[in-house]
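[1] need a 3D model of the sequence below.
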Amino acid sequence: MTALTPGDELPPTLPHYLRPGLRIVFVGYNPAIYSAAAGHYYARPGNVFWRQLNASGLLTRVCGPEDDAMLMDEAGIGFTDLCPRPTVRAEELTTAEIAEGAARLYRELIESAPRYAVFSGKGIYQHFARHALGVPAAALAGRPYGAQPERLSRDGTPPAASGTVPYVVPSSSGLASKWHAERQTFLAVLAELLRDGAGSTQR
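    Alright, predicted model coming up:
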């Protein structure tokens, strides 16, 4: 499904599943061609997103890509991407698209104010933090996975002392299999934080 040739029409982008009151919003780079054509997030069989989400303790039933829209009401989980344009590889995105996407994503997260914004990869968060929050690249270098020190302010002034917590986990792509075990651990930690009530947006 990803073998595009010149002149092929790209599938439409995925809808952004966001609303106020969510526990988590998962943030991807941009829709893969396969997922965009399927109409659901992380739909490619080689992507471990749903398998690891089911094992994380964040859900009460086994879910798959077809459940993405329903999870807002069922589990307080939403989905969005840094950039909306489907591509075969994230490297195909332009600098302008990334900057525009970071600004749009910031507005989305401020308006929906989830407790955690979970970025699927360090690169995604680095783009977002640099373009939307003004964090210098040097300050982002060497950052570990997990909760980041920045907070997304509801009054629109970045960064803030309280607000949505950015939380970074390794990518779920099949190309990132080296880090999948670590990703599962960070999802389990996130589930525990939510059970304990940590990371409140202080709304």
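[2] could you use CA atoms for every contact and neighbour count after this?
    Fine.
[3] show me what contacts the nearest residue to G76 once chain neighbours are set aside?
    Take G76 and drop its neighbours on the chain: the residue closest to it by C-alpha to C-alpha, 6 or more residues apart in numbering is L22, 4.4 Å away. Each residue near L22 by C-alpha atoms under 8 Å, 6 or more residues apart in numbering is listed here: 72, 76-78, 112-115.
[4] shouldn't D73 be within a helix?
    Yes: the assignment for D73 is a helix, going by DSSP: H, G, I helix; E, B strand; the rest coil.
[5] tell me the spacing between it and L22.
    In this view, D73 and L22 are 9 Å apart by C-alpha to C-alpha, to the nearest Å.
[6] quick revisit: in CSV, list the contacts of L22 along with secondary structure, neighbour count and distance to G46.
    Output for those, formatted as CSV (DSSP: H, G, I helix; E, B strand; the rest coil; neighbours: other C-alpha atoms under 10 Å; distance: C-alpha to C-alpha, whole Å):
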residue, secondary structure, neighbour count, distance to G46
M72, helix, 21, 24
G76, coil, 20, 25
I77, strand, 25, 22
G78, strand, 25, 21
S112, helix, 17, 30
A113, coil, 26, 31
P114, coil, 28, 28
R115, coil, 28, 29
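[7] what strand or helix carries the spatially most central residue of the chain?
    Centroid-nearest residue in the chain, with C-alpha atoms, centre = their mean: V27, separated by 1.4 Å. Counting by DSSP states H and E, the element that carries V27 is strand 24-28.
[8] to check against the first, give me the structure of this:
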Amino acid sequence: MRPTRPEVAAAYGRTIPDLIAPGLAVLFCGINPSLYSAAVGQHFARPGNRFWPALHAAGFTDRLLRPAEQPELLDRRLGITNLVARATARADELSAEEFVAGATILEAKVRRHRPRFVAVLGVTAYRAAFGRRLAVVGRQAEMLAGAGLWVLPNPSGLNAHYQLPDLARAFEDLRLAAAAS
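    The predicted structure is shown next:
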């Protein structure tokens, strides 16, 4: 059931539990939850978000999953977390300090759960969190607590720089690397 506008507005500042377990192949790391996602308690749930279609088009899933089916990702050794836990209407409401703190928290999660790869979904957020102002989409030279590190485009429907086929190709590059390791 879709949340009402007041329910979405009331989700400001809420968090969504991580979808994480030891030994994942890939831990996807969003910027922060949207108000819609926080209202329904599911990652990448806002209509128009292209995370789920990109995941499927890249071959990570054999069918298009709905946000409510996110627990099925763990069976595929995939997980989801966020750089910043609190929900906002827009990512530009987050401070530089929140991004830097989020990188430290993410590193601790990676040390604890040991995924093979971490994929940060948004190059601007990655740059802010990790102090890599020249970073580009793709595999990064450095590792994060022993995990391979990727930057993928932000799958938000508001990201006009990447259409679904472009997103799918970027996600597929990661899937192929994870399958080969």
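[9] TM-score for this pair?
    TM-score for the superposed chains, counting by TM-score structural alignment, normalised by the length of the second structure: 0.88, backed by 176 aligned residues with a C-alpha RMSD of 2.1 Å.
[10] over in the second structure, find the residue span the strand holding V27 of the first structure aligns onto.
    Here strand 24-28 of the first structure aligns to the second structure at residues 26-30, judged by TM-score structural alignment.
[11] average gap between the matching stretch and the first structure?
    Stretch 26-30 of the second structure, aligned to the first structure and superposed, deviates on average by 0.6 Å (mean C-alpha distance after the TM-score superposition for the first structure).
[12] list the contacts of that stretch.
    Contacts of stretch 26-30 of the second structure with the rest of the structure, by C-alpha under 8 Å, 6+ apart, involve 20, 77-83, 115-122, 154, 178.
[13] among these, which are located in strands?
    Those of those mapping onto strands are 78-82, 117-121, per DSSP state E.
[14] quick revisit: out of the contacts of stretch 26-30 of the second structure, which are buried?
    Buried members of the contacts of stretch 26-30 of the second structure, counted by 16 or more other C-alpha atoms under 10 Å: 20, 77-83, 115-122, 154.
[15] show me the helices in the first structure, by range?
    Counting by DSSP state H, residue ranges of the helices within the first structure are 33-38, 49-54, 71-75, 95-112, 122-133, 137-140, 180-196.
[16] quick one, which of these is nearest to E150 of the first structure?
    Nearest to E150 of the first structure, of all the helices of the first structure, is helix 122-133, at 8.5 Å by C-alpha to C-alpha.
[17] in TSV: the helices of the first structure, plus distance to E150 of the first structure.
    Formatted as TSV, the helices of the first structure follow (distance: least, C-alpha to C-alpha, whole Å):
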stretch	distance to E150 of the first structure
helix 33-38	30
helix 49-54	25
helix 71-75	24
helix 95-112	13
helix 122-133	8
helix 137-140	11
helix 180-196	17
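[18] could you say which one of those comes nearest to G146 of the first structure?
    helix 180-196 (6.5 Å).
[19] what comes up buried for that closest one?
    Residues of helix 180-196 of the first structure classed as buried: 180, 183-184, 186-188, 190-191, 194 (neighbour count, 16+ other C-alpha under 10 Å).
[20] list the contacts of the aligned residue in the first structure for Q42 of the second structure.
    When the first structure is aligned by TM-score structural alignment, the residue opposite Q42 of the second structure is H40. By C-alpha under 8 Å, 6+ apart, the residues touching H40 of the first structure are 14, 65-66, 68.
[21] next: A11 of the second structure.
    The contact partners of A11 of the second structure, taken as C-alpha under 8 Å, 6+ apart, are 35-36, 38-39, 87.
[22] again, 7 Å this time
    35, 38-39, 87 (C-alpha atoms under 7 Å, 6 or more residues apart in numbering).
[23] what is the most widely separated pair among the residues you listed?
    Farthest pair in the contacts of A11 of the second structure (C-alpha to C-alpha) is A39 and A87. Separation: 9.1 Å.
[24] can you list the buried residues in stretch 19-35 of the second structure?
    By 16+ other C-alpha under 10 Å, the buried positions in stretch 19-35 of the second structure come out as 19-21, 23-35.
[25] now do the end-to-end distance for that stretch.
    So stretch 19-35 of the second structure: terminal residues 18 Å apart, C-alpha to C-alpha.
[26] swap in stretch 85-102 of the second structure?
    By C-alpha to C-alpha, the extent of stretch 85-102 of the second structure from end to end equals 8 Å.
[27] contacts for that stretch, please.
    Defining contact as C-alpha under 7 Å, 6+ apart, one finds that stretch 85-102 of the second structure is touched by 11-15, 32-35, 38, 83-84, 128-130.
[28] switch the cut-off to 6 Å
    For stretch 85-102 of the second structure, contacts defined as C-alpha atoms under 6 Å, 6 or more residues apart in numbering pick out 12-15, 32-35, 83-84, 129.
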